[in-house]
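In: Sequence first, predicted model second:
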Amino acid sequence: MDGVTPKFVLPETFDGVKMEITGQLGMIWELVKAPVIVPLLQLAVYICLLMSLMLLCERVYMGIVIVFVKLFWKKPHKRYKFEPIQDDEELGSSNFPVVLVQIPMFNEREVYKLSIGAASGLSWPSDRLVIQVLDDSTDPTVKQMVEMECQRWASKGINIRYQIRENRVGYKAGALKEGLKRSYVKHCEYVVIFDADFQPEPDFLRRSIPFLVHNPNIALVQARWRFDW
């Protein structure tokens, strides 16, 4: 008797109750469908059409703007005065403004050599260029590596300064601001900022600084970024 599985028998009235509930649900659906569901679906369709129309208008507008810019917008060298700064035998390097290059860093073990090397290789008179490496690294090993790299370039005649600070107040912006407080910065006329992984071309300053020199109304020059993978 212990091994017998009990069997449950549903009364025949259960099927009738189930059919009745199903029928009532069907009636409710028919009552709600026409006055509620259909209008909501129609509203959703209209909203989608409106959004599609807005998207189309935005694409058309952007297309017109792009065509206008391509055809009529003057390129920077045509909109602004640009005259290359030439070497002068009489004036020597004094014809070039003094430029400060700031490179903020924070534990940049993999890329610190890239920006330091690129900045040290800029085509600009060495006595008119100051490179400032602002190291906020918390890893002592990385700090030592960055400092040694700066010393290596300094031994080659590059005017490069390695700067650290007691805290990281303001993070990158704070490091840049702190760097501007150094006494040797006072005679610098322009400031250039490179991230730790930037690799500017040697002629970067010769292509950008003249825009600032010959256009007093310009306070900032933003160069295009190019990613090499």
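Out: Sure, I can see it.
In: use CA for all of it now, contacts and neighbours both
Out: Will do.
In: contacting residues around Leu180?
Out: Lys186 (Cα atoms under 8 Å, 6 or more residues apart in numbering).
In: Tell me how far it lies from Ala196.
Out: 18 Å (Cα to Cα, to the nearest Å).
In: Could you pull out the helices in this structure for me?
Out: Secondary structure of the chain (DSSP state H): helices at 12-32, 38-72, 76-79, 112-120, 140-154, 171-179, 204-214.
In: and the ones you listed, which is most packed in?
Out: helix 112-120 (a mean of 21; mean count of other Cα atoms under 10 Å).
In: quick one on the thing from earlier: need the helices of the chain in JSON lines (columns: distance to Cys188).
Out: Below are the helices of the chain laid out as JSON lines (distance: least, Cα to Cα, whole Å):
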{"stretch": "helix 12-32", "distance to Cys188": "77"}
{"stretch": "helix 38-72", "distance to Cys188": "36"}
{"stretch": "helix 76-79", "distance to Cys188": "25"}
{"stretch": "helix 112-120", "distance to Cys188": "16"}
{"stretch": "helix 140-154", "distance to Cys188": "19"}
{"stretch": "helix 171-179", "distance to Cys188": "12"}
{"stretch": "helix 204-214", "distance to Cys188": "13"}
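In: Below is an additional structure, to be compared with the one above:
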Amino acid sequence: MADMQGERAVGDVLPFVSPVFDLLLEAWRQVRVELLVPLLNAAVALCVVMSVILLAEKVFLGVISAAVNVLRRRSGRPYKCDPIVQDDETGSAAFPMVLVQIPMYNEKEVYHLSIGAACRLTWPADRLTVQILDDSTDDEIKELVRSECDRWAKDGVNIRYETRKDRAGYKAGNLKEGMRHGYVQGCEFVAMFDADFQPAPDFLVRTVPLLVRNPRLALVQARWEFGESCDKVTLYSVFFFSKWT
């Protein structure tokens, strides 16, 4: 008797479920035809267009590279790079004033390396200013950096240790704040190094002449190599040497 009642209940529900299921199925078909299919077609067309663009780029670069190799022409134009020579009469006056900026932020492991490398740069001492811009939040690290600057100052290096009240603008803001000091106004060129960089002693000797001999040139970007603890891979670095305006 109970089984018969259950079958009767299911039979009563089926007439209502079947139309709802049919409606849902029909709605899905419409969504698929009117929405999903056009979207998929558009995606396929976009992929085809992007593939064509990438192929055209590869072909263009290949043609240019082949043309350069065949014609033996170098890209870009050569720049004058005659070394700056000290005059016996004027002394170091032939060398422009250079400002070296090193922004720092809690650089306990590397601060002494970058400061030491900057202070060892081959350049007349009276034509070079090393500016350490310390944004450290650790008082102990600040004292270490300050002591390192004092040590080099005692050796005759014109090094300035600067801090500020807040970290507005972060590294860029720190560099900008460093430009506001009065002693910076006499500098013609600015070299910027990260706190973990160790420029070679002849960095200024090799880069400054490019800016001096080419008045229309405003920026020189060098390259660097990882240290011995990393793979020997040469990359373009963020060594920027910009003309002070």
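Out: Perfect, I can see it now. Everything numeric here is computed off the predicted structure, so don't read it as measured data.
In: Next, the TM-score between them, please.
Out: Once superposed, chain against chain, the TM-score is 0.75 (TM-score structural alignment, normalised by the length of structure 1); 220 aligned residues with a Cα RMSD of 3.7 Å.
In: returning to that earlier point: what's the closest of the helices of structure 1 to Glu90 of structure 1?
Out: helix 204-214 (19.7 Å; Cα to Cα).
In: Mean per-residue distance, that closest one versus structure 2.
Out: Superposing on structure 2 places helix 204-214 of structure 1 at an average distance of 1.0 Å from its equivalents, by mean Cα distance after the TM-score superposition for structure 1.
In: quick check: angle from that helix to helix 112-120?
Out: 50 degrees (axes from the mean of the first three to the mean of the last three Cα atoms, to 10 degrees).
In: what does helix 204-214 of structure 1 contact?
Out: Residues contacting helix 204-214 of structure 1 (Cα under 8 Å, 6+ apart): 80-85, 122-124, 218-221, 223.
In: before we move on, the earlier item: the helices of structure 1: which one's closest to Tyr190 of structure 1?
Out: helix 204-214 (8.0 Å).
In: gap between the closest one and the chain center?
Out: 23 Å (Cα atoms, centre = their mean, to the nearest Å).
In: go on, stretch 156-169 of structure 1?
Out: 25 Å.
In: Start and end of it, how far apart?
Out: Across stretch 156-169 of structure 1, first to last residue, Cα to Cα, it's 33 Å.
In: before we move on, the earlier item: please pick the buried ones from the contacts of helix 204-214 of structure 1.
Out: 82, 122, 124 (16 or more other Cα atoms under 10 Å).
In: what's the spacing between the second one and Pro202 of structure 1?
Out: For Leu122 of structure 1, the distance to Pro202 of structure 1 under the criterion Cα to Cα works out to 4 Å.
In: Out of the contacts of helix 204-214 of structure 1, which comes closest to Lys18 of structure 1?
Out: Ala223 (73.8 Å).
In: Contacts only, for that closest one.
Out: Taking Cα under 8 Å, 6+ apart, one finds Ser208 in contact with Ala223 of structure 1.
In: Please tell me how far it sits from Val67 of structure 1.
Out: In terms of Cα to Cα, Ala223 of structure 1 sits 23 Å off from Val67 of structure 1.
In: cool, Phe211 of structure 1 as well?
Out: Taken as Cα to Cα, the span from Phe211 of structure 1 to Val67 of structure 1 is 26 Å.
In: residues near the nearest residue to Asn167 of structure 1 once chain neighbours are set aside, how many?
Out: Take Asn167 of structure 1 and drop its neighbours on the chain: the residue closest to it by Cα to Cα, 6 or more residues apart in numbering is Asp136, 8.0 Å away. Using other Cα atoms under 10 Å, Asp136 of structure 1 is surrounded by 21 other residues.
In: Give me the aligned partner of Asp136 of structure 1 over in structure 2.
Out: Taking TM-score structural alignment, Asp136 of structure 1 has Asp135 as its aligned residue in structure 2.
In: got the contact list for that match?
Out: Per Cα under 8 Å, 6+ apart, neighbours of Asp135 of structure 2: 103-106, 163-164, 166-167, 174.
In: Now distance to Leu25 of structure 2 too, for those, in TSV please.
Out: Formatted as TSV, the contacts of Asp135 of structure 2 follow (distance: Cα to Cα, whole Å):
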residue	distance to Leu25 of structure 2
Pro103	65
Met104	64
Tyr105	62
Asn106	63
Thr163	70
Arg164	68
Asp166	63
Arg167	60
Asn174	63
